[in-house]
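Undergrad: A structural model of the following input is requested.
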Amino acid sequence: MLIRKPGHDPLSSEITPEAVWQSRREWMARAATIAAAAGLSSWANRQAFAQAPDALPAKPNGAYSVMDKPTELKDITSYNNYYEFGVDKDQPARYAEKLQTRPWTVSVEGEVVQPKTFDIDTLLKLAPLEERVYRLRCVEGWSMVIPWVGYSLANLLKQVEPTGNAKYVEFTTVVQKDNMPGLRYPVLDWPYVEALRLDEAMHPLTMLVFGLYGKVLPNQNGAPLRLAVPWKYGFKSAKSLVRIRLVEQQPTSSWMQAAPSEYGFYANVNPDVPHPRWSQATERRIGEGGFFTPKRKTLLFNGYADQVASLYQGMDLRANY
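TA: Purely as a prediction, here's the structure:
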């Protein structure tokens, strides 16, 4: 989130999809997107992927979905923040192919009655998979709309029974030194660590994600599982999770450690609280026409205020940025 090429917002035409998304699979993705835009919604999308080996069917959840037009698959999978694979937006798509996602386990530990380690196949079956269309807003000023596949994180946390001492949930992501070229650079103190308050983590909007657009997550998007916390800036939605720890004291996340004056614990989307180097009052939606497309006004809590504002009642959202 810290590194940006001055004065350069990429044109839509500059975003080149990785070769893996070409040929038959890319054709199906585009066909599904067109069908959805025509009013067939996620049903057509799932039908288009029905024969794909990495299909991940899910039941649409309209209660937790926005009505915005989803960002095209080629943009979602070629314009990414995943610093373990490089700081430029196109580097994750180029280098994440080496990420090893099987076998994969996630430990859930700390202030819990029943600490457990789950393999990815168990997690996929832990709760019914849902498709939810969420907004994603990044601190640099760009946004997307993504049809995630997964379920509420609360389903997992209830399995381990948080104790009365559990106040926060810390998330640690994978480190694969041989497969992640970005780890050679001291952008952050690896592994990447993020955290939420327990009530934020238990909120039904906070999602454990296994896929997007009806397919398993691409590596550059955080395979094999990640968070999606739609009312917070994108860096809070940690990718490629390997450990979840419930703790009593507020953890220090990676970006807080690297730049505490720029990144606070809460990171709620707020148009009235600028980043020291970027205004947060407006945003540019990726795929909507490039640099000269008029910017959108940023919505408080990314447009999810009705669902989450009560979590912060009485708090100073400028001090708790």
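Undergrad: switch to C-alpha atoms for all contacts and neighbour counts from now on
TA: Will do.
Undergrad: any idea which strand is longest in this structure?
TA: strand 142-152 (DSSP state E).
Undergrad: where along this protein do the strands fall?
TA: Going by DSSP E, the chain shows strands at 59-60, 105-110, 116-119, 130-137, 142-152, 168-173, 193-197, 207-212, 215-216, 226-228, 241-247, 282-285, 296-297.
Undergrad: want to throw those into JSON lines with distance to Arg46 and mean neighbour count?
TA: Output for the strands of the chain, formatted as JSON lines (distance: least, Cα to Cα, whole Å; neighbours: other Cα atoms under 10 Å):
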{"stretch": "strand 59-60", "distance to Arg46": "10", "mean neighbour count": "18"}
{"stretch": "strand 105-110", "distance to Arg46": "27", "mean neighbour count": "20"}
{"stretch": "strand 116-119", "distance to Arg46": "25", "mean neighbour count": "16"}
{"stretch": "strand 130-137", "distance to Arg46": "10", "mean neighbour count": "25"}
{"stretch": "strand 142-152", "distance to Arg46": "11", "mean neighbour count": "23"}
{"stretch": "strand 168-173", "distance to Arg46": "29", "mean neighbour count": "24"}
{"stretch": "strand 193-197", "distance to Arg46": "32", "mean neighbour count": "24"}
{"stretch": "strand 207-212", "distance to Arg46": "11", "mean neighbour count": "26"}
{"stretch": "strand 215-216", "distance to Arg46": "9", "mean neighbour count": "22"}
{"stretch": "strand 226-228", "distance to Arg46": "21", "mean neighbour count": "24"}
{"stretch": "strand 241-247", "distance to Arg46": "26", "mean neighbour count": "22"}
{"stretch": "strand 282-285", "distance to Arg46": "24", "mean neighbour count": "21"}
{"stretch": "strand 296-297", "distance to Arg46": "30", "mean neighbour count": "13"}
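Undergrad: For the comparison step, fold the sequence that follows:
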Amino acid sequence: MKRFNAPHIPSSEITPESIYVRRRQFMKAAGLLGGAAATSLAFDASAAVKTGGKPLQFTPASPGANGFHTSEDQTPFSDASQYCNFYEFGTGKSDPADYAHEMRTEPWTIEIAGEVARPGKLNLEDVLAKFPLEERIYRLRCVEAWSMVIPWLGFPLAALLQHVEPTSKAKYVAFETLHRPKEMRGTRSFGSTIDWPYREGLRLDEAMNPLTLMAVGMYGKTLPNQNGAPIRLVVPWKYGFKSIKSVVRIRLTEEQPPTSWQAQNPREYGFYSNVNPEVDHPRWSQKHERRLPSSIFSPNRIPTAKFNGYGEQVAQLYQGMDLAKYY
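TA: Sure thing, here's the model as predicted:
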């Protein structure tokens, strides 16, 4: 079983303490506040899409705690921000970086409904003020067999769910992405097979696992639009399968919710969709992955670890399940 230790991070990559700001100052500078504050202090989204936004204040997780860190080399920011899946902006890996600046990310609210005692709409600024941000360095394997190591900034999804108080009937958590065709050119594409808006789902115990993160930043700064700004889901043992971006709705349900890829192609994408080298995708093997940066002449090909190496933290969630059947 892979052990997770504190990574060695070059001093050049550590954000100086002098540029940290109080959370509310950060939100104003990053354009996350609504009303007059956002109007007067919002930053240029088209610039942030390349830079990763403004510096973000956070508290690093304890080294090795619950698998929140890995000692593997981090993927360069240029790769993580330029090689993306975000079909709302196109199917090419560079399309999100090219076109996601057209999406407005402020003001931003998240609607929480369904089997909860405290449903309603939450302003993102209120969410960030309530839940302290942590840095987590996750090893992530995408569905097409490429992988990265990314330092995410966010808060546990469990904290948000506990805040809204799930009822005894809550068994699943459904997520929905922003849908604005005028700003998301991929949703206007002729012949699109996805029924927008994009939807994803987790079982409640998966959602409540300490590893499951609602991310608002990466590499010490706010999320670039193409990486799911201003808030997205990160599930490290399901990365690429359960990585819904720009979340606007969360609904707790008693029944298993429909998900976009399962509806589009149930033969290839099941509801659980764990990273599992023992279960091949119908169109490619999951036994190996291509760690970015990688090229034709220097293919960084490595064996895939079951659950992305997070089995110690999550294998018990699937005890007794046939993971070839429930893929």
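Undergrad: Distance to Tyr263 of the first structure for the strands of the first structure - can I get that in a markdown table?
TA: Listed next are the strands of the first structure as a markdown table, based on distance: least, Cα to Cα, whole Å:
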| stretch | distance to Tyr263 of the first structure |
| --- | --- |
| strand 59-60 | 34 |
| strand 105-110 | 25 |
| strand 116-119 | 31 |
| strand 130-137 | 15 |
| strand 142-152 | 17 |
| strand 168-173 | 16 |
| strand 193-197 | 12 |
| strand 207-212 | 22 |
| strand 215-216 | 30 |
| strand 226-228 | 18 |
| strand 241-247 | 21 |
| strand 282-285 | 18 |
| strand 296-297 | 21 |
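Undergrad: closest to Thr71 of the first structure out of the ones you listed?
TA: Closest approach to Thr71 of the first structure among the strands of the first structure is made by strand 142-152 (5.2 Å; Cα to Cα).
Undergrad: what's the mean distance for that closest one versus the second structure?
TA: Compared with the second structure after the fit, strand 142-152 of the first structure shows a mean deviation of 0.5 Å (mean Cα distance after the TM-score superposition for the first structure).
Undergrad: List of residues touching that strand?
TA: Contact with strand 142-152 of the first structure is made by 56, 58, 68-71, 76, 127-137, 202-215, 283-286, as judged by Cα atoms under 8 Å, 6 or more residues apart in numbering.
Undergrad: which residue numbers in the second structure go with it?
TA: Residues 146-156 of the second structure are where strand 142-152 of the first structure lands when matched by TM-score structural alignment.
Undergrad: quick one, what contacts Thr177 of the second structure?
TA: 197-199, 244-249.
Undergrad: let's see it at 6 Å
TA: 197-198, 246-248 (Cα atoms under 6 Å, 6 or more residues apart in numbering).
Undergrad: In CSV: these, plus distance to Asn300 of the second structure.
TA: CSV is the format used below for these (distance: Cα to Cα, whole Å):
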residue, distance to Asn300 of the second structure
Pro197, 35
Tyr198, 31
Ser246, 30
Val247, 32
Val248, 36
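Undergrad: Just name the closest of these to Ile9 of the second structure, please.
TA: Using Cα to Cα, the contacts of Thr177 of the second structure come closest to Ile9 of the second structure at Ser246, 28.5 Å.
Undergrad: Which residue, neighbours along the chain excluded, lies closest to the alignment partner in the first structure of that closest one?
TA: Aligning on TM-score structural alignment places Ser246 of the second structure opposite Ser240 in the first structure. Leaving aside its sequence neighbours, Ser240 of the first structure sits nearest to Gly222 (Cα to Cα, 6 or more residues apart in numbering; 4.8 Å).
Undergrad: if I read this right, the one you found contacts Ser237, doesn't it?
TA: No. Look at Gly222 of the first structure against Ser237 with Cα atoms under 6 Å: they stay out of range, at 9.5 Å.
Undergrad: what about the longest helix in the first structure?
TA: Identified as the longest helix of the first structure according to DSSP state H is helix 23-35.
Undergrad: chain center to it, what's the gap?
TA: Between the centre of helix 23-35 of the first structure and the centre of its chain there are 23 Å (Cα atoms, centre = their mean, to the nearest Å).
Undergrad: Equivalent analysis for stretch 307-326 of the second structure, please.
TA: 20 Å.
Undergrad: okay, Gly222 and Ser237 of the first structure: which has more neighbours?
TA: When neighbours are counted by other Cα atoms under 10 Å, Gly222 comes out ahead of the other of Gly222 of the first structure and Ser237, with 27 against 22.
Undergrad: What count of nearby residues applies to the match of Ser246 of the second structure?
TA: Quick note: Ser240 of the first structure (other Cα under 10 Å) scores 27 neighbours.
Undergrad: That one against Asn221, yeah?
TA: No. Between Ser240 of the first structure and Asn221 there is no contact under Cα under 6 Å: 8.6 Å.
Undergrad: Identify the residue of the first structure aligned to Lys182 of the second structure.
TA: In the first structure, Lys182 of the second structure lands on Asp178 (TM-score structural alignment).
Undergrad: likewise Trp108 of the second structure?
TA: Match for Trp108 of the second structure (TM-score structural alignment): Trp104.
Undergrad: and its match, what does it touch?
TA: Taking Cα under 6 Å, 6+ apart, one finds 119-120 in contact with Trp104 of the first structure.
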